[in-house]
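Undergrad: A predicted structure for the sequence below; I have some questions about it.
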Amino acid sequence: MAWERRGDGLYYYRSERENGRVRKRYVGRGEVAQLVAHADETRRAVRERR
């Protein structure tokens, strides 16, 4: 998952595998994207602790 700067804005994308290829999926920007990014970080941290 990554934040990308495009022009004056920051946009949040998720990387997902689809048919053996990695695709970037747009999630959003602003507060909603920040909440999703935080949830993704939390899930990743829990997964890595196992």
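TA: Ah, there it is.
Undergrad: can we go C-alpha only for contacts and neighbour counts from here?
TA: Noted.
Undergrad: Just list the residues touching residue 46, thanks.
TA: If you count contacts by Cα atoms under 8 Å, 6 or more residues apart in numbering, residue 46 has none.
Undergrad: With residue 40 as the reference, measure out to it.
TA: Residue 46 sits 10 Å away from residue 40, going by Cα to Cα, to the nearest Å.
Undergrad: do residue 24 as well
TA: Noted for residue 24: a distance of 15 Å to residue 40, by Cα to Cα.
Undergrad: do residue 31 as well
TA: Applying Cα to Cα, the value for residue 31 to residue 40 is 14 Å.
Undergrad: neighbour-wise, which of the two wins?
TA: residue 40 (14 against 9; other Cα atoms under 10 Å).
Undergrad: Structure two is appended below for comparative analysis:
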Amino acid sequence: FCSLIKTSSIPIQRNAVLKNLYQFQLKKIAKVIATLHEDLQYDYIKQLKHLE
């Protein structure tokens, strides 16, 4: 979801609902990444930073 929104031309900064949904999804992703093994965390954190 986040990568599709990021690559689309949808201006999420103008829409509060989409912006909040996007930020909430990023927080959920960060929580899940924290539960993974360190090697996997490194890879996924790099991808997460690209989405932020």
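TA: Looks like it came in fine. Keep in mind it's a predicted model, so treat the numbers as computed, not measured.
Undergrad: In the first structure, what range does the longest helix anywhere in the second structure match?
TA: Ranked by residue count under DSSP state H, the longest helix found in the second structure is helix 16-34. Mapped onto the first structure using TM-score structural alignment, helix 16-34 of the second structure spans residues 31-49.
Undergrad: Residue for residue, what is the longest strand the first structure has?
TA: strand 9-18 (DSSP state E).
Undergrad: Tell me the helices and strands packed up against that strand.
TA: For strand 9-18 of the first structure, the packing partners by 3 or more Cα pairs under 8 Å, 6 or more residues apart in numbering; DSSP states H and E come out as strand 2-6, strand 21-28, helix 30-49.
Undergrad: buried ones in the shortest one?
TA: Of the residues in strand 2-6 of the first structure, those buried under the neighbour-count criterion (16 or more other Cα atoms under 10 Å) are residue 3.
Undergrad: Please apply the same query to the longest one.
TA: For helix 30-49 of the first structure, the neighbour count (16+ other Cα under 10 Å) marks 33-34, 36-37 as buried.
Undergrad: Residue 25 of the first structure and residue 31 of the first structure, how far apart?
TA: Here residue 25 of the first structure is placed at a distance of 18 Å from residue 31 of the first structure (Cα to Cα).
Undergrad: Have a look at how far, on average, the longest helix of the second structure is from the first structure.
TA: Aligned to the first structure and superposed, helix 16-34 of the second structure gives a mean residue distance of 0.3 Å (mean Cα distance after the TM-score superposition for the first structure).
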